[in-house]
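Peer 1: show me the folded form of this:
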Amino acid sequence: MPKTVCIVGAGPSGLVAAKSLLHDAPRGTFDVTLFDAQTRIGGLWPSHRDDASGLVHPRMVANQSKHTVQFSDLAWPDDAPQLPRAWQVGQYLARYLQTYCSEANLNLGCRVEKAEPLQSSSRDGSGLGWRVQARTLQGEVSEQTFDYLLVASGFFGKPAHPSISLGDVKIPVLHSSQYRDLQSLLKNPESPGGKILVVGGQMSGVEIAGTIASHLSSAANSPGPSPIANPGKYSIHHIIQRPVWVLPLHTSPKPTSSAPPFLPLDLGSYNLANRAHPLANSQGHISLEAAKILHSIYQTVLGTDQSIFAPAVAVSTADTDNPPYLAVSDHYMDFVRSGLISVSRGKLQALSGREATVSPSNEKISDVAAVVLATGFEAASSISFLPESVQETLALNPKDLNNTVALAFHGTYHPDVPNLGFVGFYRSPYWGVMEMQARFLAALWAAGGPSSPSLPASLRNALEQDSSIERTVRLRSDPRASQFPMGDYPWLMQEFAAALGLEISSPLGPMPRLPPAGREMNILTPARYPAKSATELQQAETAKSLRQTEGTAWAGLTSARFLARAVFRSLLGEWKLERELRSKLPSHPSGHFSGTAKFLLREGTRDGREAEFDGDEGDGEPGLEYLYVEEGDFTAANGLSFRATRRYVWRYDERKDRLSVWFVRTDDQMRADYLFHEVEFVVPKEAHPEQDSGGETGKGWEATAGHLCVDDFYDVRYLFNFKAVNLWDWRLAYAVKGPKKDYTIDGVYSR
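Peer 2: Got it, this is the predicted structure:
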């Protein structure tokens, strides 16, 4: 007779738990029932592009690529973006449910309110199953009994709010998970402007500050009416407690190359060829020596200590004594450099009227228009349905946001409550680890529990050597605890695989070699650990996923794939421009232009390309673009000087991975008119991975373009010089020839 399992939560953790119980254990071992308080599956992840019911904005871009944001046996469609939006992740989960969880009993709009252990002689009453009480949205209460209870309700139980004095605050104050747009944040349409205060300097703080800055920039620099009044009079003031390394979504596996290639950041981060084996845990307690090494690695990846953006975000030598913190954002740092985001170090101490006080400096921040709290989440509400005795056993500590629950074997169970399991109950829920946790519980319960003589030897050895509970409790008071103390992703995957007797699969074919050791890339993804019992369908999906990952790595290292995006990202802000014009004809004067060029980020417009989006069944979103504004003085060779300006629109098309430049309309210079040219990058010899040394030539990325304007042909040449991930300076030259034109323009852009 099947063992019955109640799963609380139908997000990624709950769905992969259901799949593992139904498919990884022998068929018929478990009968699975899922409950979720929401009327849809997905948990944090919205189900469609306009779904605002969850804690994640539906159009948010994932900060890991589709190669990591997936399970081992369901590949993304080949045309899915490398970095999916949140609503696309929700659609992936819908496919996963349909493919693997159709046999589960799914109860949506049904909240589990109470779970009580059945009679047992143990103190916490954990031995004989669970009585689960659930309530529908209509108020109907049902009660069922189960052999096992699996908590997949998520670490993000509810937003955490700091304990500060709010005084007579009358401005909007909301949590970062509640932010959707400027209109809902700045509710007073007559607001004169001011500072949007973002509190919290880790992942969510950096991401939400960058997001709001993007929205402000778009509101101020887009054609048509603005969604808010006076968008140019707002700025962002970000309060952080310590400097954070901010990585863009694409980094380079060859950061010292003069023409660095780019890949989604997780493909480089999870390259097992860069680590000694067997893997040692790089998270948890971070020694002084380890901290300095990690800081050095991040500085190499970025090519800077971040002082080029602003002193407040620089990681000083003194800062490198402390464990490093990471965040991911494409635009945050350049918005800091541009001044749209200003940064203060400290803690928000008080808020009164429109003034905030930062401790310990006692800095006063005036003219605050709204406050966004990026202060994390507390998970206590996610297990509030458990009895107090069980919560005591789990050593629940609501004030500790890193290690809310003390659980054995990397966050999966407690030996005193063996028929209670957890999946995804930790920060940074990498999907591969969630799947491993689910497999672990399926194997543990199928064998009869941790004390069963039927446990496989690998599982028994893993349990005997496990010290996760002690480690978790110890790290709660450790001043040198890492940002994500549960453990680093590759190490956790290794530990789970060893316990389950799984071997990492080999790549499907040869992989690119990288300096300095010249080793082949060995990229960790969930698909590298297929289930032993995988069906033909699962094996086909795993192989498809591996082909996608390996193809992406080869494309990034042997072509200009992702380079257009890296250039586009790094253009944001203001550049110093010096340009020489040399004409062979007297009708066009020679001379020198000196001024600035601003790349003003905004939401993509359809202008000039309406047909591309009419009837589009894909994402349907134009992405991002820049309004390019050039201003300065032109001094002709004859001494005549005058003020000069010009505008273009620069666009990045993610589907085509293409950078393009468009003329603006003469009657509305905020709008694009028609295509000037598309940028074609020239792949240098050093981009080929068989040259393990990196093939330094001293030359950056070259690109070409051409444009025929009536009878005049514009031959365009670019040279982009990167320092690791950041565009350091670049050149744009034109050779224009036609019946009445014969001149060259050579411009140098520098910060």
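Peer 1: C-alpha from now on. contacts and neighbour counts both.
Peer 2: Fine.
Peer 1: which residue packs closest to Leu272, ignoring adjacent ones?
Peer 2: Closest residue in space to Leu272, ignoring its immediate chain neighbours: Asn522 at 5.2 Å, by Cα to Cα, 6 or more residues apart in numbering.
Peer 1: I'd say that neighbour and Arg275 touch.
Peer 2: No - counting by Cα atoms under 8 Å, Asn522 stays clear of Arg275, with 10.1 Å between them.
Peer 1: who has more neighbours, those two?
Peer 2: Asn522 (21 against 11; other Cα atoms under 10 Å).
Peer 1: got the contact list for the more buried one?
Peer 2: Applying Cα atoms under 8 Å, 6 or more residues apart in numbering, we find Asn522 in contact with 271-273, 507, 511.
Peer 1: would Tyr652 count as being in a helix?
Peer 2: No - going by DSSP: H, G, I helix; E, B strand; the rest coil, the assignment for Tyr652 is strand, not a helix.
Peer 1: can you tell me the closest non-neighbouring residue to it?
Peer 2: Nearest residue to Tyr652, sequence neighbours excluded (Cα to Cα, 6+ apart): Leu659, at 4.7 Å.
Peer 1: checking the one you found next. Helix, strand or coil?
Peer 2: On the three-state scheme (three-state DSSP), Leu659 is labelled strand.
Peer 1: burial of it, as a residue count?
Peer 2: Around Leu659 there are 21 other residues, counting by other Cα under 10 Å.
Peer 1: check the gap between it and Val32 for me.
Peer 2: For Leu659, the distance to Val32 equals 49 Å [Cα to Cα, to the nearest Å].
Peer 1: contacting residues for the closest residue to Leu247 other than its chain neighbours?
Peer 2: Spatial nearest neighbour of Leu247, excluding adjacent residues (Cα to Cα, 6+ apart): Val328 at 4.8 Å. Applying Cα under 8 Å, 6+ apart to Val328 gives the contacts 63, 203, 206-207, 246-249.
Peer 1: could you also give me the structure for this second sequence? I'd like to compare it with the first:
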Amino acid sequence: MAPAPKSVAVVGAGPAGLATAKYLLAAGLRPVVFEPKSHVGGLWAPPSASDAIDTIQLDPRMTVNTSKYTSFFSDYFPESVAALPDRPVAREMGEYLKGYAATFIPPELLRLETLVTGVEKRVEGGWKVRFKGIASNKMENEEDFEFLVLATGVFSHTYTPKIAAADSFEGKMLHVSDYDGEKLFSGKKKPRKVVVVGGELSGSEAAADVALRVSSLPEEEREKIEVIQVFPRPPWVLPKLGAIPDPQVQGAPKLLAIDQGFYDTPSIVNSPPAKDPKEKYRRLHKTLIGIKGGDQSDISPALGVSPEWRDKPLSLGLSDSYIGFAKSGAIKTILGRVVGVKGQRGLEIVTVKEGEESRALEDVDLVIWATGYTPLRTLSRILSPGLKTAFGADENSCPAVLTRALYKQTLHPALGPTGAFVGIQRRPYFAMFELQARWIAGLFTGKIIFPSLNDFEDVAKGEAHLLAIGKIDEVMIHAGGGGDYIEFLRQIGKIIGIDDVFKYGLEMNCRPRPWIPAHLPPFPDAGSPRSQHSLAAQSALENQINSESTSPSLISRHIFAQLHGHWTINRHIVSRLPGFPSGIFTGTAIFQPRLSTFSSPLLAGQSCTTGHTVLPPDTNRYTMGNEITEYLYSETGTLTTETGFSFQGSRKYIYTLDPDKGIMSTWFVKPADGVSVDYFFHRIEIGRKPEKLENEWGCRWGVEKEGGVKAASEHLCERDWYWPGYRFEYEGPRLKRFWIRYRVQGPQKEYVTEAEYTRG
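Peer 2: Predicted coordinates for the structure are as follows:
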């Protein structure tokens, strides 16, 4: 009779725990997965009334920060996944993880609604795990296991740094996970001064969300509210869609999810190893300067990643609207650290660039801590006192204390050869979880040698010691700013016998060639043929890059985001009727973002001459981090006629985006209030070429020049026909300028007007 498989307790059924269980099973072990929630999926699990456990839960509508190709596993890409948008929402991620568990993990090995209350090493070897059922409030039980994997995740609880006199603050302080912008800004009493602390992902999203809600208020209320963001180092705030030049059309973009452009396989493979972290950081900063088209100093001084920051770890934010708000001053930025409370509503800040000087922010109503998450509260609850002492961290410690103490972010001498961490990294990249799980499977089955005591002691002595003795790899795998992802893949791949973890990325039939988890070699035999799921994911991404990256829908979304802010206008008017003068209009235009004020069944393919019903907005659609879908457009300036007369003029429109269909449209504003929608004007049909007018009207129209992205439409407005034409011209990743032309024909009108917009 064959011996029973060795048992492994896996704590946590998020993506890290599920991947671990899958690979342990494939290695011949018997994992038992403990999860206090009623569903698998961790952060992405659907909320349930029986989830009586204090951990973070995502809004089911919230979009994932990385594309689906980075956020899915190497060998699970069913047809239902291929049909999802490039950035799924949390609900869709939860369904994906549910399907992954059903495919690879027998249900009897999943102990849902079971809270682990303690783990400790047994004298005779292995682990004792204590647990209790949540739904039935059962008494605590215990069970012995030969191995233990802690996959509790890094996002299980909020982290807020301790500051002096925090209890004396009479305003409101909350973590970004508790932020409800709708509730805060819909009542009569709104916060007048809001301070967002933190500059990375949730910091940029929270600051942008507050700014959008303020921008949506009436002008008299808007002017009374101040939004301030404080961060200790300038964050690179990246758009969710990255633009690279389209090789087929000058001045037009090719669009990719930002993570796809960042992990181009040839760039990874052809880059020589950095000699130390500082060189690595300089390379990463250089890459980001190329992606952003500059160092952000033109946005605000605090956001400028000047040379003195470029040998330090990166700070990364992600938002399509943040840069526009920061550039306009709607978000005021301060490079510094919040160190304490002063008085009843003041914050003491130590500035970073001004010689560590102290300054105060007075009359603060709301502080939003966007300072991240920590696994330490969960671990402090379940680890024995001896283990907690060995890790040198308690639940109030900075989360980085734990990851710096681990060998290759996975192992610790206090756990010994029978215990490990999976998924303790700050970035939820699924490929990291898979490689950790494969490594652990090899360790627990004795196929891979456990690191030596000297290896652990060297890590404990810190970076300077590791550099002095030449252990560059161990330093690089802990290097911050997200650059550790590639180093982690390379190093763990070699440990588990994959000499070139990036080779399948080079087989991509597209440009660029992003490395994704589907490029991981098969397990346990890395030389066996790749699975159909792996090949399907690669094929879908190739198609997206080759065909969909220049699709009208994607281009519309990117152009719409780029419109945000101030533009300078130079408009030429050529009229054939004496009652409508020809001339030149010069002035400024503002695309002011706001929450959607209405909706309309504007369908692709619907005639622009068809009436469009105006409906109330879909208030359930918007969540923090989503795209802006509406602008109030305002322009003011001077019209100088051919006869020398000058007139002051202004006009307003509403621009909207349907993000699902990628359709932009323009609407008239009610003259009575100057802000509400009146009726439909026209749709902006990307890819439709404007009509040729040069010979007929004798002008050199900017819309008709070669290059850029072109659009056109037509619309019968009461008795007048309008034929709009557009051309959008990119320079690198940014929309540099654009032209809007209208040919108008009616009983009292016959003219052409074309405006050139350049950044003001």
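Peer 1: what about the contacts of Asn522 of structure 1, which are in strands?
Peer 2: With strands defined by DSSP state E, no entry of the contacts of Asn522 of structure 1 lies inside them.
Peer 1: counterpart of the residue nearest to Leu247 of structure 1 in structure 2?
Peer 2: Using TM-score structural alignment, the equivalent of Val328 of structure 1 in structure 2 is Leu318.
Peer 1: and the residue nearest to Leu272 of structure 1, what's its match in structure 2?
Peer 2: Counting by TM-score structural alignment, Asn522 of structure 1 lines up with Arg513 in structure 2.
Peer 1: now swap in Ala724 of structure 1 and tell me
Peer 2: In structure 2, the residue paired with Ala724 of structure 1 according to TM-score structural alignment is Gly732.
Peer 1: what number of residues lie near its match?
Peer 2: For Gly732 of structure 2, the neighbour count with other Cα under 10 Å is 18.
Peer 1: got a list of what it touches?
Peer 2: 243-245, 251, 253, 293.
Peer 1: ok, now Lys254 of structure 2?
Peer 2: Neighbour list for Lys254 of structure 2: 243-246, 549-550 [criterion: Cα under 8 Å, 6+ apart].
Peer 1: Leu25 of structure 2 reaches Pro31, doesn't it?
Peer 2: Yes - counting by Cα under 8 Å, Pro31 is a contact partner of Leu25 of structure 2 at 6.8 Å.
Peer 1: so these two - more neighbours on which side?
Peer 2: Shown here are Leu25 of structure 2 and Pro31; by other Cα under 10 Å, Pro31 has more neighbours (28 against 17).
Peer 1: what about that one, distance to Ile496 of structure 2?
Peer 2: Pro31 of structure 2 is 20 Å from Ile496 of structure 2, where distance means Cα to Cα.
Peer 1: equivalent analysis for Pro512 of structure 2, please.
Peer 2: Distance from Pro512 of structure 2 to Ile496 of structure 2, by Cα to Cα: 28 Å.
Peer 1: so stretch 486-497 of structure 2 corresponds to what in structure 1?
Peer 2: Aligned by TM-score structural alignment, stretch 486-497 of structure 2 corresponds to residues 490-501 of structure 1.
Peer 1: buried stuff in the matching stretch?
Peer 2: Neighbour counts over stretch 490-501 of structure 1 (16 or more other Cα atoms under 10 Å) mark 490-500 as buried.
Peer 1: now, among those residues, which is nearest to Phe155 of structure 1?
Peer 2: Leu492 (17.9 Å; Cα to Cα).
Peer 1: excluding chain neighbours, what is closest to that closest one?
Peer 2: Once flanking residues are discounted, Leu492 of structure 1 sits nearest to Val433: 6.9 Å by Cα to Cα, 6+ apart.
Peer 1: show me which of the contacts of Asn522 of structure 1 are buried.
Peer 2: Buried members of the contacts of Asn522 of structure 1, scored by 16+ other Cα under 10 Å, are 271-273, 507, 511.
Peer 1: distance to Gly551 of structure 1 for those - can I get that in a markdown table?
Peer 2: Compiled in a markdown table, the buried ones among the contacts of Asn522 of structure 1 are given as follows (distance: Cα to Cα, whole Å):
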| residue | distance to Gly551 of structure 1 |
| --- | --- |
| Asn271 | 15 |
| Leu272 | 17 |
| Ala273 | 18 |
| Pro507 | 11 |
| Met511 | 9 |
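Peer 1: just these now: which is nearest Val649 of structure 1?
Peer 2: Asn271 (37.1 Å).
Peer 1: enumerate every residue touching that closest one.
Peer 2: For Asn271 of structure 1, the contacting residues are 521-524, by Cα under 8 Å, 6+ apart.
Peer 1: what residue in structure 2 is paired with Gly432 of structure 1?
Peer 2: Counting by TM-score structural alignment, Gly432 of structure 1 corresponds to Ala431 in structure 2.
Peer 1: that match falls within a strand, correct?
Peer 2: No - counting by three-state DSSP, one finds Ala431 of structure 2 to be helix, located in no strand.
Peer 1: from Ala518 of structure 2, how far out is it?
Peer 2: 8 Å.
Peer 1: cool, and Leu603 of structure 2?
Peer 2: Counting by Cα to Cα, the gap from Leu603 of structure 2 to Ala518 of structure 2 is 35 Å.
Peer 1: and Lys6 of structure 2? What does it align with in structure 1?
Peer 2: Under the alignment (TM-score structural alignment), Lys6 of structure 2 pairs with Lys3 in structure 1.
Peer 1: what sits closest to that match if chain neighbours are left out?
Peer 2: Phe30 (4.7 Å).
Peer 1: what's the burial count for that neighbour?
Peer 2: 24.
Peer 1: give me every residue that touches it.
Peer 2: Contacts for Phe30 of structure 1 (Cα under 8 Å, 6+ apart) come out as 2-5, 21-22.
Peer 1: still on that earlier bit, among the contacts of Val328 of structure 1, which one lies nearest to Leu394 of structure 1?
Peer 2: Nearest to Leu394 of structure 1 among the contacts of Val328 of structure 1 is Met203, at 27.0 Å by Cα to Cα.
Peer 1: how about the contacts made by the alignment partner in structure 2 of the closest one?
Peer 2: Correspondence of Met203 of structure 1 to structure 2, assessed by TM-score structural alignment: Leu201. Leu201 of structure 2 is in contact with 316-318, counting by Cα under 8 Å, 6+ apart.
Peer 1: any buried residues in the strand or helix carrying Arg460 of structure 1, and which?
Peer 2: Here Arg460 of structure 1, judged by DSSP states H and E, is contained in helix 457-465. By neighbour count with 16+ other Cα under 10 Å, helix 457-465 of structure 1 contains the buried residues 459-460, 462-463.
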